[in-house]
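Student: Fold the following, please.
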Amino acid sequence: MTISPGVSFSVHAQDGTARTGALELGRGVVRTPAFMPVGTAGTVKAMYVDQVRDLGADIILGNTYHLMLRPGAERVAALGGLHAFSRWQGPILTDSGGFQVMSLSGLRKLDRDGVTFRSHIDGSSHRLTPERSVEIQTLLDSDIIMQLDECVRLPSTRVDIERAMRLSLDWAERSKRAFGSQPGKAIFGIVQGGDVPDLRIASASGLADMDFPGYAIGGLAVGEPQDVMLRMIETVEPFLPKARPRYLMGVGTPDDIVESVARGIDMFDCVMPTRAGRHGLAFSRFGKINLKNARHAQDHRPLDEASSCPAARDYSRAYLHHLTRANEILGMMLLTWVNLAYYQDLMAGLRAAIAAGRFADFRAETREAWAKGDIPAL
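Tutor: Next up is the predicted model:
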């Protein structure tokens, strides 16, 4: 169904609460469930844009905060927008910058209208309001724009959580008004409310009344245990329109993703696979593999001989161990490639399992493989 001018979302199959479908934007189709590699400053770290595309990613994420500071939204717009600038021709989702600004505790001042903060790069002063955030994302030529919100870290008091939730609802309305109508593009509202069920419900209900094209769940993966995160998803899901895409922001581990898909989530992003790759940690169908461990030093086997990813299939664990211990850039590149390939394979597996009505089996098989962990070294 059409959810915004030139944008549609359809659910093709459902298995329990898990679902698979397609989000059609002006620049292409995003198959769901989808994992969006994070391209914070206009690049997915340690990856060529063609590699990211060839792994099966339909959409990537850009960061408003970092891009507004360097090189600047107006400069990116003058250079043709983020797609031309980075050579990524598929859809791009940009976050609002709110999470990064809220993380600057000592460098920001919040009020009802917006937030004033100092750059972590050079100390220069900047002002971000819901309207300015949407303007920046529009200058970047984002395909999915996120409302500006206030995210509080957990644990926090109910008073602080409710204040931030109410402010985020106000900013959601202002953001949607500022977005207006942009054919082929969409704006998502963000559910806040911390770990307090009634506040989460109030936020989701308030956003649903505003009729956003899509809905994100924010303020999780900020220090709370997994069971709290999953409980909040279960709390919110019944109050989000079923005919709109649902995006869980900043999540997460493969297990987090599988369990969240089981609860009706369609879209994910996280820096985990790229960050882990730069620090010697590989994700595979055998679980996590720490290439810093000495036991890999003489292991001639690849990470996964059955993988379609050359980095996982064609390089020995011994070589990857050497590159990691030597802090070689190639090691970071290869392991990032491995991890993003695993994440995209996981999403493809989820989509296929839901379509075939065997999601429960896929979920159990994936968890069992990860529980066993890596096969021992020779």
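
Student: only C-alpha atoms for contact and neighbour calcs from this point on.
Tutor: Will do.

Student: Endpoints of stretch 269-281, how far apart?
Tutor: Terminal residues of stretch 269-281 are spaced 18 Å apart (Cα to Cα, to the nearest Å).

Student: ok, and what's touching it?
Tutor: Outside of stretch 269-281, the residues within contact range by Cα atoms under 8 Å, 6 or more residues apart in numbering are 35-38, 44-46, 61, 248-253, 282-283, 288-292, 321, 324, 331-340, 343.

Student: Those in strands, which ones?
Tutor: Judged by DSSP state E, strands contain the following of those: 35-36, 61, 248, 282-283, 288-290.

Student: Could you check how far L340 is from L334?
Tutor: Remark: distance between L340 and L334 (Cα to Cα) = 10 Å.

Student: one step back: of the ones in strands among the contacts of stretch 269-281, buried ones?
Tutor: The neighbour-count test (16 or more other Cα atoms under 10 Å) applied to those identifies 35-36, 61, 248, 282-283, 289-290 as buried.

Student: this one as well, want them side by side:
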Amino acid sequence: MTRFSFDLQGTDGSARTGVIHTPRGQIRTPAFMPVGTAATVKAMLPESVEATGADILLGNTYHLMLRPTAERIDRLGGLHRFMNWDRPILTDSGGFQVMSLADLRKLTEEGVSFRSHVDGSKHMLTPERSMEIQRLLGSDIVMCFDECPALPADRKRIEESMRLSMRWAARSREAFGDRPGHALFGIQQGGLEEDMREESAEALRAIGFDGYAIGGLAVGEGQEAMFRALDFAPAQLPEDKPRYLMGVGKPDDIVGAVKRGVDMMDCVLPSRSGRTGQAWTRRGQVNIKNARHADDPRPLDADCTCPACRNYSRAYLHHVFRAQEMISGMLLTWHNLHYYQDLMAGMRAAIAENRFAAFEAAFHAARAEGDIAPL
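Tutor: Got it, this is the predicted structure:
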């Protein structure tokens, strides 16, 4: 059986490219993980997600524990079979959603008690329960349970939260046990403070994980502050293990994160944008709602090979969005996910060939040009 391992194959400055090996297949890094919150990437078939070039999906512990429940998914053969995705799946711990979505939550040393936003039922999420849920789901990469305060927050709050997360990380490691072929990632916290990030990284290294996430960013601090933190945070984590930046982001966030040594990212943005008429292209964002597209026979992006660009005009995409047809969200989501995977493939090749700086310059230059001129 293939054990979980990371093969770092090339670097260019701080940017890295490699392969994560899992029993369910390889994950090429830098990797972007589409988000399948409730066991589906919204508006996409699993086969279509795979066709975009995605090696791994993210599933959401909080949403799945509430509905349809982890126990039911386990009885039905696990998350991979349940959602018809046979490649790797990473599940988050549920901590972030409890903080942002749940009603009447109460935080203690033990964990978080909360009421479900779905039906008001009472639940308790602890490091041990989070590990149990993720085991029942059968995910390949499990995230340890942590607390993530929204920024800005004062230093004392960030420090207390980070140390609680480190105690929970140790309990998560203990509860995870020995599961060959499955990986457990620790999550670095500490806000924007370099010394606290270092303390967190040291605590995680002492516990020992299969990979390390950078948590607590993209929570309201803005890109400039996030990049300042990423100038030091990835390098504080072990070089021989994957580094995962949680919940990021826009294409320029992703390029900036990879430049600073990040290997994995996830974000709801490509699918959420697709459902609201936003397309991400090499030349920046296109709002398909705008009247300028109504008579435009050209594709969204002439250089893109996704079905939306190959087979449909801007005029058609504008029409089906305006008419609130389901195919609108399907085509735009497919395009966005395809664009994101194209971006990752371009960066992997650029790092391997030691031309990342040129790639980054061309990326920003194309975006600065803006969308093609209206007809």
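
Student: Can you state the residues of structure 2 onto which the helix ranked longest in structure 1 aligns?
Tutor: Once structure 1 is assigned using DSSP state H, the helix that runs over the most residues is helix 329-356. Aligned using TM-score structural alignment, helix 329-356 of structure 1 spans residues 326-353 in structure 2.

Student: can you redo the buried ones among the ones in strands among the contacts of stretch 269-281 of structure 1 as a markdown table with distance to A204 of structure 1?
Tutor: Shown next, in a markdown table, are those (distance: Cα to Cα, whole Å):
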| residue | distance to A204 of structure 1 |
| --- | --- |
| F35 | 23 |
| M36 | 23 |
| L61 | 23 |
| L248 | 13 |
| A282 | 36 |
| F283 | 33 |
| I289 | 38 |
| N290 | 39 |
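
Student: ok, back up a step: tell me how far the match of helix 329-356 of structure 1 lies from the chain's centre.
Tutor: Its chain's average C-alpha position is 14 Å from that of stretch 326-353 of structure 2, according to Cα atoms, centre = their mean, to the nearest Å.

Student: In it, which residues are buried?
Tutor: For stretch 326-353 of structure 2, burial by neighbour count (16+ other Cα under 10 Å) applies to 328-345, 347-348, 350-352.

Student: now do stretch 164-176 of structure 2
Tutor: Residues of stretch 164-176 of structure 2 classed as buried: 164-173, 175-176 (neighbour count, 16+ other Cα under 10 Å).

Student: quick one: that stretch to structure 1 mean distance?
Tutor: Taken against structure 1, stretch 164-176 of structure 2 registers an average deviation of 0.5 Å after superposition, with mean Cα distance after the TM-score superposition for structure 1.

Student: And the contacts of that stretch?
Tutor: The contact list for stretch 164-176 of structure 2 (Cα under 8 Å, 6+ apart) reads 109, 127-128, 131-132, 144-147, 184, 186-187, 189, 200, 203-204, 207, 209.

Student: please redo it, this time with the cut-off set to 6 Å
Tutor: Stretch 164-176 of structure 2 has contacts (Cα atoms under 6 Å, 6 or more residues apart in numbering) with 127-128, 131, 144, 146-147.

Student: Stretch 228-242 of structure 2 too?
Tutor: For stretch 228-242 of structure 2, the external contacting residues (Cα under 6 Å, 6+ apart) are 192, 211, 261.
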